[in-house]
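> Task: produce atomic coordinates for the following.
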Amino acid sequence: MIDDAHDLGELKVLENKARELKTRKVQQLGELVIATGADNLTADELAGALIVLAETTDAGKREAWAKRGTAWFQNKSRRSASTPDRDHGGAQTPPGGAQPASGGTGAT
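This next block holds a predicted model:
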């Protein structure tokens, strides 16, 4: 009985942690959309572009998008570092995370 209560407590902690991680991911993705200027797109346009990105299997296109995203994050980091009074809690994502969905290369 005590083990069951302990297991339920651990499960609750894990569920809360998973919820927090999901909330943080959603917030970061929203911040990324805003930071890239993609918030000027309609929800339908943004969803369509993201679907094309997710469905694309062309390694060359994906690599080009990743390079563009990496350059964007590096440029953003340099601008933030040169402006110390700015908030640094922006939409930083780990390498390999979501890439900007801004127009341009190969979203066909």
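
> When you work out contacts or count neighbours from here on, use the C-alpha atoms and nothing else.
Fine.

> contacting residues around D39?
For D39, the contact set (Cα atoms under 8 Å, 6 or more residues apart in numbering) comprises V33.

> didn't A35 look like it was pressed against K76?
No - using Cα atoms under 8 Å as the test, A35 is too far from K76 to be in contact (9.4 Å).

> all helices of this protein, in order?
Ranges of helices in the chain, per DSSP state H, are 2-35, 43-55, 59-81.

> In a markdown table: those helices, plus distance to P94 and mean neighbour count.
Formatted as a markdown table, the helices of the chain follow (distance: least, Cα to Cα, whole Å; neighbours: other Cα atoms under 10 Å):
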| stretch | distance to P94 | mean neighbour count |
| --- | --- | --- |
| helix 2-35 | 11 | 13 |
| helix 43-55 | 18 | 13 |
| helix 59-81 | 10 | 14 |
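
> another one to check against the first:
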Amino acid sequence: MRKPRDYDAELKALEDKARELKTRKVQQLGELAIATGADQLSTDELAGALVAIAETKDDGKKEAWAKRGAMFFESRPQRTVLAPQRNLRGAPAQSGRPQSAASGTGSE
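Down below sits the predicted model:
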């Protein structure tokens, strides 16, 4: 006889993972605001700018902003891991891997 699934435990684990991802996203957005200097703007100014960007339908403007953002990240010095990370699988640690505050890939 098969052991019954514990749906409550699985649901709790998924909720915990969703909360962790949301926390990471908020932290990365804060880091991005600081890195770009947007933390110097008032809350109203920053909110207004973000609303205007979100409402923009002009693909040319969006593409220009995307290029400018890419240039921003390319021009910044890459952060490196200060202490070597242990990799338990035996492969050498990647100590010079660039890290982006806005990576959002979920691979961390």
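
> if we can go back for a sec, reformat the helices of the first structure as a markdown table; add distance to Q92 of the first structure.
A markdown table is the format used below for these (distance: least, Cα to Cα, whole Å):
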| stretch | distance to Q92 of the first structure |
| --- | --- |
| helix 2-35 | 7 |
| helix 43-55 | 19 |
| helix 59-81 | 8 |
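
> Please report the distance of L41 of the second structure from T56 of the second structure.
L41 of the second structure is 21 Å from T56 of the second structure, where distance means Cα to Cα, to the nearest Å.

> Kindly report the same for T36 of the second structure.
T36 of the second structure is 21 Å from T56 of the second structure, where distance means Cα to Cα.

> Pull the number of nearby residues for the residue nearest to L46 of the first structure when sequence neighbours are not counted.
Sequence neighbours aside, A38 is the residue nearest to L46 of the first structure in space, at 7.2 Å (criterion: Cα to Cα, 6 or more residues apart in numbering). Counted with other Cα atoms under 10 Å, residues neighbouring A38 of the first structure total 18.

> what do you get for S100 of the second structure?
14.

> Distance of R78 of the first structure relative to E63 of the first structure?
22 Å.

> can you check L8 of the first structure too?
Applying Cα to Cα to L8 of the first structure and E63 of the first structure gives a distance of 44 Å.

> Next: P95 of the first structure.
P95 of the first structure is 13 Å from E63 of the first structure, by Cα to Cα.

> same check, this time on G89 of the first structure
27 Å.

> Over to D4 of the first structure?
48 Å.
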